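> The sequence and its predicted three-dimensional model are supplied below.
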Amino acid sequence: MNLKPDAQKFADEILRRKITSLVHFTPALNLTSIFEGGEIISRQRLDLLRKDAPQLHLDDYVELNDAIRLDGRPDYINLSVQFPNFRLFERFRQKHRDDVDAWAIILIKPVCIQWNDTLFSVYNAASRCAKDQGIGGSFQHFQQMFKNNLSLYNQSSSWVEMRTGLAECYPTSIQAEVLVKTRIPNECITSIVFQSAELAGRYRAAAGIFGDTSSIPFIANAELFGRARAQEALNGI
């Protein structure tokens, strides 16, 4: 992957803030396609593969988190910093409670932040608020995710989010996003997290049928499925 011209500034800030992971959640069933293809892919790339590589039978086991990409960027993969966007995560889990039996949280190396096409949004990238404040790939856009005071709004209300008591690794808003273009190779995955050890074992066995899972830990950490952005949630991962 090509790096941003000022990638070292990003690397220094990632180190200073002790950011260890980017986070992507998905129905656990999707792990089969991720390990068969060797990468996490965007919605647009998935649609192309469905047409160009029917032998992969992607319709058989790919569940889409969001059927409509309201952010207008179908060629990007939406990630959180250090902890899942629990508000969006809960919405998806509620929406698919009858057809998704388990979810996986994929932890990804923060080097993706330095990639040339990566974008940053202070809030959910599909929101008018984020679009008004600007979604972009500069170091300034990255720093804005960690502002001390962040003025946010939606159709019904406005509010200010503050960093009081928040660890340096977390963006000010739980709904801030890092958008990575097109693909994330499996070499960037550091671990895959489940709510229980039983689910981790089951889906490791299933994914292993489709690809090599030997270098990626499948683990249990129920804290990452909660609402509290505790630094301890990522300890040991």
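Thanks, I have it.
> From here on, just use CA atoms for contacts and neighbour counts.
OK.
> can you pull out the helices in this protein?
7-17, 31-37, 43-52, 58-61, 86-95, 128-133, 139-144, 197-208 (DSSP state H).
> what's the closest of those helices to residue 186?
Closest approach to residue 186 among the helices of the chain (C-alpha to C-alpha): helix 31-37, 7.7 Å.
> List the buried residues of that closest one.
31-35 (16 or more other C-alpha atoms under 10 Å).
> gap between it and the chain center?
16 Å (C-alpha atoms, centre = their mean, to the nearest Å).
> Against which helices or strands is it packed?
Judged by 3 or more C-alpha pairs under 8 Å, 6 or more residues apart in numbering; DSSP states H and E, the packing partners of helix 31-37 are helix 58-61, helix 197-208.
> run the last query once more with 10 Å
Counting contacts by 3 or more C-alpha pairs under 10 Å, 6 or more residues apart in numbering; DSSP states H and E, helix 31-37 packs against strand 39-41, helix 58-61, strand 103-108, strand 183-185, helix 197-208.
> Check what contacts the first one and list those residues.
Under the contact criterion C-alpha atoms under 10 Å, 6 or more residues apart in numbering, strand 39-41 has outside partners 24, 30-31, 33-34, 46-47, 49, 75-77, 106, 180-189.
> Second structure for comparison follows:
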Amino acid sequence: MTATETAFDEALGRYGVTRLAHFTPSLNLRHIIEDGRITSSRDLAENAPEYFSPTDRERFDGHPDKICCTFQYPNAYYLDQARRRPEYTNYPDWVCVLLSPVLVARPGALFSPRNAAAGRGSHLRAGLEGLESCFAERVGGYTRKHRHLAGAATDLQAEVLVPGPIDTSFITAVVVSGVEQAAQEFSRLRMFGLRPERFVWAVSPELFDKNELRRRIHEGVPIVPAPWTPAHDREGA
């Protein structure tokens, strides 16, 4: 481990960050697994336009070569807005991909203590100071209270922009909003021969509910995604 990686690892430990989170429409999941990587919006536009959604075009942060991630919990504010878009009326399901936090040390990563699009990317900073700014006692109008859940940034929309692509080996879990969706996603991927059992699956409706997620983080109520396995696997256990 390099000195830079060690410094980031120690900082993540201080703040209680054990994972990063990335929201994506469930229709993208097949492409991610087939391709073996999570790609940036720029790469999607150039190489897989059929998976390039209108939300990918609105990269007001100015870094379409990077992948937006949040600390410990996903950006449910972004999801709430994205779900309202007409292009997702027939595709309402999303998944939360949890990723290894070591990605914050990737060269070129940028950090924003607020939504990275705020001020068209003017809050973005590189390096350890950039990471630390996301966990400051006060960020804009937000003050970090003593009950604030560990791992969550002070402003819940704080982001790290990770240079893409991100190999699927960095995925630590795939989280969905309910058991019915889990079964559907798993079956669909298995039908295409993509071996979804390679990944850890979990269910957590709280991660997909802006108000409930905010309440729990601010009040210090634990959020633990429930592990999920296919019914036939449970029966055979």
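Arrived safely, thanks for sending. Every value quoted in this text rests on a predicted model; they were computed, and no experiment measured them.
> re earlier: switch the buried residues of helix 31-37 of the first structure over to CSV; also include distance to residue 10 of the first structure.
Output for the buried residues of helix 31-37 of the first structure, formatted as CSV (distance: C-alpha to C-alpha, whole Å):
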residue, distance to residue 10 of the first structure
31, 30
32, 32
33, 31
34, 27
35, 29
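> ok, so of the residues you listed, who is nearest residue 8 of the first structure?
residue 34 (29.6 Å).
> Now do the contacts for the closest one.
40-41, 62, 184-186, 207, 210-211.
> What's the match for it in the second structure?
Using TM-score structural alignment, the partner of residue 34 of the first structure in the second structure is residue 32.
> How about residue 127 of the first structure?
Using TM-score structural alignment, residue 127 of the first structure pairs with residue 118 in the second structure.
> What about the nearest residue to that match once chain neighbours are set aside, how many residues nearby?
Excluding the flanking residues, the one nearest residue 118 of the second structure by C-alpha to C-alpha, 6 or more residues apart in numbering is residue 61, at 7.3 Å. For residue 61 of the second structure, the neighbour count with other C-alpha atoms under 10 Å is 20.
> quick one: contacts for whatever residue of the first structure lines up with residue 61 of the second structure?
When the first structure is aligned by TM-score structural alignment, residue 61 of the second structure is paired with residue 71. Taking C-alpha under 10 Å, 6+ apart, we find residue 71 of the first structure in contact with 78, 124-128, 130-131.
> How about residue 162 of the first structure: what's its closest non-neighbour residue?
residue 149 is the one closest to residue 162 of the first structure (C-alpha to C-alpha, 6+ apart), at 4.8 Å.
> The one you found maps to what in the second structure?
For residue 149 of the first structure, the residue aligned by TM-score structural alignment is residue 138.
> circling back: could you check the distance from the match of residue 61 of the second structure over to residue 227 of the first structure?
In this view, residue 71 of the first structure and residue 227 of the first structure are 24 Å apart by C-alpha to C-alpha, to the nearest Å.
> What of residue 218 of the first structure?
21 Å.
> who has more neighbours, these two?
residue 218 (23 against 15).
> you'd agree residue 176 of the first structure is up against residue 79?
Yes: the criterion here is C-alpha atoms under 10 Å, and residue 176 of the first structure meets it with residue 79 at 8.6 Å.
> Mind listing the shared neighbours of those two?
85, 120.
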